[in-house]
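K.L.:
quick one: sequence and predicted model below, then my questions.
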Amino acid sequence: MNTTSNSIRPFRIDVAQGEIDDLRARLAGTRWPQELPGVGWSRGVPTSYLRRIAEYWQGAYDWRAAEERLNELPQFLTEIDGQQLHFAHIRSEEPGARPLLMVHGWPSSFAEFSRIVGPLTDPVAYGGRAEDAVHLVLPSIPGFGFSPLAESGRGDLLRVASAFAELMTRLGYDRFLAQGTDAGAGIVGLLPMVAPGRVIATHVNGPAPAPFGPPLDASALSGRERERAEAFNAWQQDGTGYLAIQSTRPQTLSYGLTDSPVAQLAWIIEKFREWTDPAAELPEDAVDLDDLLTLVSLYWFGELGWSSAHSLAEGMETFRRFAPSAAEAPTGDEAPAEGGWEMPPMPPASVAVFAADMSVRSAVDPYGAVGTWNEYEVGGHFPAMEAPEVLVADIRSAFRGA
């Protein structure tokens, strides 16, 4: 990998007041669509609901307070292989702390993890044990956060995994733990391949079967496995529209997401309605509304609607390219993968499945590579925001003794 500069520069979020004023003006000037009676959420986010949230975003939400809270996390920029990478790096004061690379997914950012930084880096203060402490590295995937896409191809998950491995090298971490969600889970799964022997153990939450693969045979399953398979099959039929357009026509979608904050809000909040704890009726019942609007604001101010869509499209290309070779080398021992290279030995792997997840073990772990598989009846796609105590406890347990 060509690493043109090893410099690491401090970074602080500082959105210009003019951009905040422009956001409020755009929200105030929104041209709202009509709403058909009786359809509720079945055809997308209802106008009556989104209008209420947009009014709160415009008048009551305090971006400056959110900015100040995020800036409590030490943040940095570095350039790897011509791509600017943004990351937060929080070192634990515990002498035995180990490094943990934690990778977000879509539609999210490093900010999703802000409220679990303390429990992970200072576990004793939160009822944990000193040996659970980690030095936390929270990178922004290219196209997200403050890692702007430098060029086409930067969303390739193999390339991202290699860049993150180089980032850990620059921070002085030869070996490290890795955790991820959504696209971050895919990157974490590739890290042991691009950095053999360096990943101590992995933990992911909510892995789902291949979105554009065949439906699952739910009749062959029972209990929660069957319920999740049925949910996955229903999602394939009714819930993949966002993925189809982002992975095929990201530029066309980009105009609305870049020009209209309400479009960006709707694009993200729909997923918080569909992917969070099923017991929560509305997104703000599952997560703190201000935290949700902080994520949306990061997308708006950073113009991430277009870049995250392109990043996702390229990530899906990686998935399609890699999936056949993964099937050909299931054990990770000596079987050659596509292209002639050998799959290196895999580190211990753990999975946490939350209530809204569609994780069917027989589909996502057909060869029994996952050592620990825990299922919970709370939370969903954003457990660091929905069920932080449960996620932190599962991460501690997964990495204890690794």
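P.N.:
Received, thanks. Residues are numbered from 1 along each chain as shown.
K.L.:
from now on I want contacts and neighbour counts done on CA atoms only, so please keep to that.
P.N.:
Fine.
K.L.:
which residues touch residue 276?
P.N.:
Residues near residue 276 by CA atoms under 8 Å, 6 or more residues apart in numbering: 283, 286, 356, 379, 380, 381, 382, 386.
K.L.:
now do the same contact list for the residue nearest to the spatial centre of the chain.
P.N.:
Centroid-nearest residue in the chain: residue 105, 1.5 Å away (criterion: CA atoms, centre = their mean). The neighbours of residue 105, taking CA under 8 Å, 6+ apart as the test, are 180, 181, 182, 183, 184, 185.
K.L.:
and residue 355, what is it in contact with?
P.N.:
277, 278, 375, 376, 377, 378, 379, 380.
K.L.:
can you get me a residue count around the residue nearest to residue 90 when sequence neighbours are not counted?
P.N.:
What sits nearest to residue 90 in space, not counting adjacent residues and going by CA to CA, 6 or more residues apart in numbering, is residue 136, at 5.1 Å. Using other CA atoms under 10 Å, residue 136 has 23 other residues around it.
K.L.:
what distance separates the helix or strand hosting residue 136 from the centre of its chain?
P.N.:
Per DSSP states H and E, residue 136 falls inside strand 134-139. In terms of CA atoms, centre = their mean, to the nearest Å, the centre of strand 134-139 is set 14 Å apart from its chain centre.
K.L.:
okay, pairing it with this:
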Amino acid sequence: MALLSSLKHMSVSRRTLMSGIAAAGLSAVLLPGTSEAADVVGAASEEIRPFKVEVSEAALTDLRQRLAETRWPDGETVMDRSQGVQPARLKELVGYWQSSYDWRKAESRLNGFPQFLTNIDGVDIHFIHVLSRHQKALPLIMTHGWPGSVFELLDVVGPLTDPTAHGGTADDAFHLVIPSIPGFGFSGKPAAAGWNPQRIAAAWDVLMKRLGYNSYVAQGGDWGAIISDALGRQAPDGLLAIHVNRIERATTFPSDAAQALKTGGPAPDSLSADEKVIFNEARDFLNNGFGYAAIMGTRPETVGYGIADSPAGLAAWLYDKIADWVFTPGDPERALGKDAILDNITLYWLTNTGPSSGRIYWENAMAGAKLTAVKVPVAVTIFPGEVYKPPKYWLSKAYPKLIYYNRVSKGGHFAAWEEPELFSQEIRAGFKTVRT
């Protein structure tokens, strides 16, 4: 099936979605954090296959054995994180991973949600699909980023699908679709080049139409924001709006500041004092925190050998950026908890998607910059721990239909993971004006 083939739009209804449950042999489940049964959605289609996570005990035994046999590098020659993840910190995490961490709890949590696979353009797409019990719920597709996964978004399922149990109203409800990006998690690994954010965005529209949604909204952070932006530029029929909590610098930086950043010059005099702070933060990130992207954008296969063979190496590779980007820099355990971090890292290990997930950086570099404006309404939330925090007036070129902009007081790059209730409130507020 061609990726951009037109699909017949079906109006979504409770009866249509419930028929998918019967077709898949599923039943209602309890949403996390609620006491009421909520409908779990499959599609009454041969193209949608139920999925359950079932990791063999042999794979977990192998992981523990590899962790026990880790060969550690020499210690750093500085007293801070400027050379990367500090051995003492990683040894503590790996020791817990090897001796105390329980993947089965994470597996059970995933299997508490309805999961499916569907093939789009030759690649299996894994996704979670939960139907709200509220009749006027708005369909929403949410996309994770790197070094994250669907685990980033699980804590917002309850607040978004059952808002009345989380401080909202029935009019705030969403039907939720959470896919794994190709090459991540339980989605398939593309066997050929070309799966860049534009292609993934088009696949997401196919997915939503295949599930029967003739209108929907999209949300993302990190790569999820880039994919949502791409979807907004494509503006397929039925896409009502997007919300992002990560902004693409190339499309929003003032031209003189962008040029100064490119050439390594100082902040232009045209910038205000507050704008120069933003400029200096961006320059520091490019100079000191962008190496991971440069490597994966040029040599993802080379770094892949180490992270495919060593779980401790994979943990260091992912932990380094998690630690950088949380609201508590250098202390991600305080923001997320040790088990949550290891749920995510273990998913990468068990699926061997450390190498394949990195290829999205290469694919994006090969595709080139897409600097055209997003054509649909856009909502933006700026979290204070985010790498780039542009003011509202910088967004007009990229988002001429900006319908919502808010700066919140807590949370970092992994907003849904770190602050699920606040994040959910922002999603409700951001999409409020596009509900019909």
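P.N.:
Cool, got the structure. From a predicted model like this one, the values you see are computed outputs, not experimental measurements.
K.L.:
what's the TM-score for these two chains?
P.N.:
In this superposition the chains share a TM-score of 0.89, using TM-score structural alignment, normalised by the length of structure 1; 381 aligned residues with a CA RMSD of 2.1 Å.
K.L.:
now the alignment partner in structure 2 of the residue nearest to the centre of structure 1, what's its secondary structure?
P.N.:
Correspondence of residue 105 of structure 1 to structure 2, assessed by TM-score structural alignment: residue 145. With DSSP: H, G, I helix; E, B strand; the rest coil as the basis, residue 145 of structure 2 sits in coil.
K.L.:
generate a PyMOL selection restricted to the buried subset of the contacts of residue 355 of structure 1.
P.N.:
In PyMOL, this line selects whichever of those come out buried by 16 or more other CA atoms under 10 Å:
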select buried, resi 277+278+378+379+380
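K.L.:
over in structure 2, see which of the contacts of residue 355 of structure 1 survive.
P.N.:
Compared against structure 2 with both residues aligned by TM-score structural alignment, their matches' CA atoms under 8 Å, these retain 277, 375, 376, 377, 378, 379, 380.
K.L.:
list the contacts of the residue nearest to residue 402 of structure 2 when sequence neighbours are not counted.
P.N.:
Computed as CA to CA, 6+ apart, the closest residue to residue 402 of structure 2 that is not its neighbour in sequence is residue 378, at 4.8 Å. Taking CA under 8 Å, 6+ apart as the contact definition, residue 378 of structure 2 lies against 241, 242, 243, 244, 399, 401, 402, 403, 404.
K.L.:
average offset of the longest strand along structure 2 relative to structure 1?
P.N.:
If you go by DSSP state E, structure 2 has its longest strand at strand 123-130. Following superposition, strand 123-130 of structure 2 is found to deviate from structure 1 by 0.6 Å on average (mean CA distance after the TM-score superposition for structure 1).
K.L.:
which part of structure 1 lines up with that strand?
P.N.:
With TM-score structural alignment as the criterion, strand 123-130 of structure 2 aligns to 83-90.
K.L.:
swap in stretch 417-431 of structure 2?
P.N.:
Under TM-score structural alignment, the match for stretch 417-431 of structure 2 is residues 385-399.
K.L.:
quick one: that stretch to chain centroid distance?
P.N.:
15 Å.
K.L.:
what's the answer for stretch 90-110 of structure 1, then?
P.N.:
13 Å.
K.L.:
and for stretch 272-286 of structure 1?
P.N.:
17 Å.
K.L.:
which among the contacts of residue 378 of structure 2 end up buried?
P.N.:
For the contacts of residue 378 of structure 2, buried by 16+ other CA under 10 Å: 241, 242, 243, 244, 399, 401, 402, 403, 404.
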